[in-house]
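Asker: Predicted coordinates and the sequence they were generated for:
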Amino acid sequence: MNYESLYSDYSELIIKNNNIESDMFVKYNVKRGLRNTDGTGVLVGLTEVGDVHAYIMDENEKVPVEGRLRYRGIDIFDLVKGFQDEKRLGFEECVYLLLFGELPNKEELDKFSALLDSRRKLPRAFTEDMILKAPSRDIMNKLARAVLASYSYDSNPDDTSVENTLRQCIDLIARFPAMAAYGYQAKSHYHDGNSLFLHSPKEGASTAENILHMIRPDCSYTRSEVEILDLLLVLHAEHGGGNNSTFATRVVSSSGTDTYSAIAAAIGSLKGPKHGGANIKVMQMMENIKANVKNWSDEGEVSDYLIKILNKQANDGSGLIYGVGHAVYTLSDPRGIVLKKKAQELAKETGNEEEYNLFTLIEKLSPEVFARVKRSDKVVSANVDFYSGFVYKSLGIPHELYTPLFAISRIAGWSAHLLEEIINGGRIIRPAYKNVLGKVAYTPMKDR
């Protein structure tokens, strides 16, 4: 018997018996995706960690406004300008702000950075037993496994007190770069046939410096490269309580489970192409466009191909222009604005201005094409994923690490929300699902 063929038959049976008509969701006023009918999110919690703002409500109508992102009340533009004007790196300061709710002075920042520095190395035999012995083709899955495995190396893993959870979070924030870098090196060696490079974390170096140090065979990097990667880490560190991976952190932790289980769930969420995995999808889409559009500066030709993409006739058939549009942002994504400026600088430095101009042209044309094809008045703009892949590529970072880098950054926000949930939650998050099947009589075997 061919057991493999059973999966196809079983799949058809599953689809047949799990197909709920779309009008049922309307009938019962279901908030699909935890969204209201006007596209706004259903309010399920309160937070002081991050604030994402993209519209105002005027007489029950959603009015788009320029996007705003605040970390602990501080505007992301001000935060970035602050450390860049002083020619400092900002990620460690950003982590401190998110965790503790206020900006550190120099002594506090130095002490916190030293704490992170002291926790960067993975436990003894961890790399060999948990990473090298089971190399994964996907670094996000390897990262999740490494986080779950960390439970076994923790002498007090189930204590969910604030102090113990903070200790666990700081360890994960410090160790994510090594977990991701070694996961990538294992994949590159065992699956791609390249030489294996395992560099120990560099003592006294920042998070951004350590990432470049560990993923590159020669450990080399420039100050400019470090500053750009540090900026990307800051921009990805937090995005409110409602984004899918952060909400996953809060949902799972509300059950009272351990830190490692909650963070692993967040990694699984971030991996998805509708969330953190979108940056890879953007670059794959751009390669497809570059291969099929002859004149990259011809608005008509580019527009025609975008129409094909939206009509599921080109690229991966998803009907999506990756990197354009956002669940919350309307007129603009502030992270995208910052990254676009940096992408332009990088394009000039690396001689990739023609490709950068194609990005900007697609950014310009997409809202108009989207409105025409979808017959929609929804306001869309380029989001952070649209330019982040371009920046990563310009830095020579392998595409397998695009989403893991997002996780290395977002662990800061996840940790802050995890602690906030522990302090203020108190109840397991348990929304309702209505059963619309009704009672079904049991049929004896002889009558089936």
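Answerer: Sure thing, it's come through. Numbers count the residues shown, from 1 in each chain.

Asker: from here on, contacts and neighbour counts on C-alpha atoms
Answerer: Will do.

Asker: does Cys219 count as helix, strand or coil?
Answerer: Under DSSP: H, G, I helix; E, B strand; the rest coil, the three-state class of Cys219 is coil.

Asker: same thing with Lys312?
Answerer: Classified using three-state DSSP, Lys312 is coil.

Asker: Test my guess that it contacts Ser318.
Answerer: Yes. In this structure Lys312 lies within contact range of Ser318 using CA atoms under 8 Å: 5.7 Å.

Asker: Next, count neighbours for Leu331.
Answerer: 19 (other CA atoms under 10 Å).

Asker: State the distance from it to Tyr55.
Answerer: Applying CA to CA, to the nearest Å, the value for Leu331 to Tyr55 is 9 Å.

Asker: Now the common contact residues for these two.
Answerer: Counting by CA atoms under 8 Å, 6 or more residues apart in numbering, the contacts common to Leu331 and Tyr55 are Pro64, Val65, Glu66, Gly67.

Asker: In strands only, show me those residues.
Answerer: The members of those that map onto strands under DSSP state E are Pro64, Val65, Glu66, Gly67.

Asker: Which of those sits closest to Ser415?
Answerer: Gly67 (24.1 Å; CA to CA).

Asker: Could you give the secondary structure assignment for the residue nearest to that closest one when sequence neighbours are not counted?
Answerer: Once flanking residues are discounted, Gly67 sits nearest to Ala54: 4.5 Å by CA to CA, 6 or more residues apart in numbering. Following three-state DSSP, we place Ala54 in the strand state.

Asker: Identify the residues contacting Ala54.
Answerer: Applying CA under 8 Å, 6+ apart, the residues near Ala54 are Pro64, Val65, Glu66, Gly67, Arg68, Val328, Tyr329, Thr330, Leu331, Ser332.

Asker: redo that, cut-off 10 Å
Answerer: 62-69, 326-334 (CA atoms under 10 Å, 6 or more residues apart in numbering).

Asker: Alongside the first one, take a look at this:
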Amino acid sequence: MAKDIDSIFFDITPEIEELALKCETNNAIDKELYTKYEVKRGLRDLNGKGVLAGLTNISDVCASKIVDGKSVPCEGNLYYRGYNIKDLVKGFLDAKHPGFEETTYLLLFGELPTKKELKDFQDMLAERRMLPPNFVRDVIMKAPSHDMMNSITRSILQLYSYDAKADDTSIPNVLRQCLNLIAQFPMLMVYGYHAYNYKRGEDLYIYAPNPELSTAENILMMLREDRQYTELEAKILDMALVLHMDHGGGNNSTFTTHVVTSSGTDTYSTIAAAMASLKGPKHGGANIKVTRMFEDMKKNLTDWTDDDQVRAYLEALLEKRAFDKKGLIYGMGHAVYSISDPRADIFKKFVKQLAHEKGHDAEYALYEKVEHMAPQIIGEKRHIYKGVNANVDFYSGLVYSMLDLPSSLYTPIFAAARIVGWSAHRLEELQNVDKIIRPAYKPLAPYREYKNLDDR
């Protein structure tokens, strides 16, 4: 009897289970060998310091300072082209104008724009907020995915087919492609979301971007059926985009950008690879995990204000008895920061304001309680080599939920910001390094004599 297509492609059969066991057995490597051969797992040492793999002018993640000749942890700081992120955010908030376009200009071109340069750049992005004719019908509406990161990545790869100079890696052409993708990304994201909802039987509405609106305003306008949003909502989403734009050359998706760029491939393939990296729950997908963790926590706590109940739940998380049983408190800890994540610090001030205006004071208080208790509990349960603090993902999920953004767009919004950093790093790699990135892996398998098929 012939098997149906679904069973062939999607069932995990006993035969696959048996072969998977071989994969697990033959791929296992003794963890002690990493120490023996001084392999930096994750390209970081035990203190979280990354292996130096490149040079960059774009951003700096600062989590330590030199005191008496020794490196000691300090309050975290993030710099874009030498400017402290706290100063940049304060600057555009005080001036009461959106920060996304101004910060995009800074990361791409190295200097803060003048008023005229900013206006010209805003106009340049606005005129590029369009997709090829019939792209929505022929690409986005065809086989829409429940996962928006996959949907957007497919759209990015399809845009290659519409570009007559897709493989030209000269700086002017790559800059043109990057500006197009930065401007088009909100449409790929929002239209992909609407297409999937239409597939599920909901109404379809596709709104063209408004050239008079900022990137954040356009996202909210195109997303909502009534096109309405408040000034506070647009301001906080704009700030979120700025905070997520870049985070040094070593974060997973940006390093992916450098690696793939070094192979000489096209811009669309490079950004698609970065998207695939960002999708992972250990990277851009972490904010969804935080949100779902808190949803589970609230279901299991009878009193959110009870410290003992909160502590018991956090201990259950670490002991793999709660939520996804991975032994993690999502949103706590960072590969570089050990005392504080400056992005989380900035976010937190506005989260409290937004929570109050939206009537979510109790929920915010729970988040704040977990932020204070988790580091102590992690320190009691685990041997840690550096401090543990709330990272930007800890609060971003709460912000997005209070903005009534669908959870399926949490990571894409991260990507809508980070595509600016990827673009800057791709341009930097093309400008300075003409060598493919190829680190070494130590082989462990012993050499063996080949046996003929009849003798095995």
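Answerer: Alright, I've got the coordinates. Predicted, not measured: the structure shown is a model, and the values here were computed from it.

Asker: Give me the TM-score for these two chains.
Answerer: For this chain pair, the superposition-based TM-score is 0.98 by TM-score structural alignment, normalised by the length of structure 1; 447 aligned residues with a CA RMSD of 1.3 Å.

Asker: picking up where we left off before, which ChimeraX command selects the buried ones in the ones in strands among the shared contacts of Leu331 and Tyr55 of structure 1?
Answerer: Typed into ChimeraX, the line below selects the buried ones among those, using 16 or more other CA atoms under 10 Å:
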select :64,67
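
Asker: Same list (the ones in strands among the shared contacts of Leu331 and Tyr55 of structure 1) but as CSV, adding distance to Ile76 of structure 1.
Answerer: As requested, those are exported to CSV (distance: CA to CA, whole Å):
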residue, distance to Ile76 of structure 1
Pro64, 19
Val65, 16
Glu66, 13
Gly67, 11
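
Asker: Under the alignment, what does Ile131 of structure 1 map to in structure 2?
Answerer: Alignment note (TM-score structural alignment): Ile131 of structure 1 maps to Ile140 of structure 2.

Asker: any idea how far the closest residue to that match other than its chain neighbours is from Ala276 of structure 2?
Answerer: Leaving aside its sequence neighbours, Ile140 of structure 2 sits nearest to Gly192 (CA to CA, 6+ apart; 5.8 Å). With distances taken as CA to CA, Gly192 of structure 2 is found 16 Å from Ala276 of structure 2.

Asker: cool, and Asp307 of structure 2?
Answerer: From Asp307 of structure 2 to Ala276 of structure 2 the distance is 39 Å (CA to CA).

Asker: how about the strands in structure 2?
Answerer: Going by DSSP E, structure 2 shows strands at 59-67, 70-80, 83-84.

Asker: Just give me the mean distance for the first one relative to structure 1.
Answerer: Spelled out, that is strand 59-67 of structure 2. Superposed on structure 1, strand 59-67 of structure 2 shows a mean distance of 2.1 Å to its aligned residues (mean CA distance after the TM-score superposition for structure 1).

Asker: Neighbour count for Gly192 and Ala276 of structure 2, which is higher?
Answerer: Gly192 (28 against 15).

Asker: dump the residue contacts of the residue in structure 2 that Asp158 of structure 1 lines up against.
Answerer: Aligning on TM-score structural alignment places Asp158 of structure 1 opposite Asp167 in structure 2. Counting by CA under 10 Å, 6+ apart, Asp167 of structure 2 makes contact with Tyr160, Asn173, Val174, Gly264, Thr265, Asp266, Thr267, Tyr268, Ser269.

Asker: Out of those, which comes closest to Leu21 of structure 2?
Answerer: Ser269 (33.2 Å).

Asker: neighbours of the closest one, just the number please.
Answerer: 20.

Asker: quick one: it from Gln158 of structure 2, how far?
Answerer: Separation of Ser269 of structure 2 from Gln158 of structure 2 (CA to CA): 10 Å.

Asker: Show me what Tyr7 of structure 1 aligns to in structure 2.
Answerer: Aligning on TM-score structural alignment places Tyr7 of structure 1 opposite Ile16 in structure 2.

Asker: what about that match, how many residues close to it?
Answerer: Around Ile16 of structure 2 there are 11 residues (other CA under 10 Å).

Asker: Over to the one 10 residues further on?
Answerer: As a burial measure, Asn26 of structure 2 scores 10 neighbours (other CA under 10 Å).

Asker: Show me what it lines up with in structure 1.
Answerer: In structure 1, Asn26 of structure 2 lands on Asn17 (TM-score structural alignment).

Asker: same deal with Pro186 of structure 2?
Answerer: In structure 1, Pro186 of structure 2 lands on Pro177 (TM-score structural alignment).
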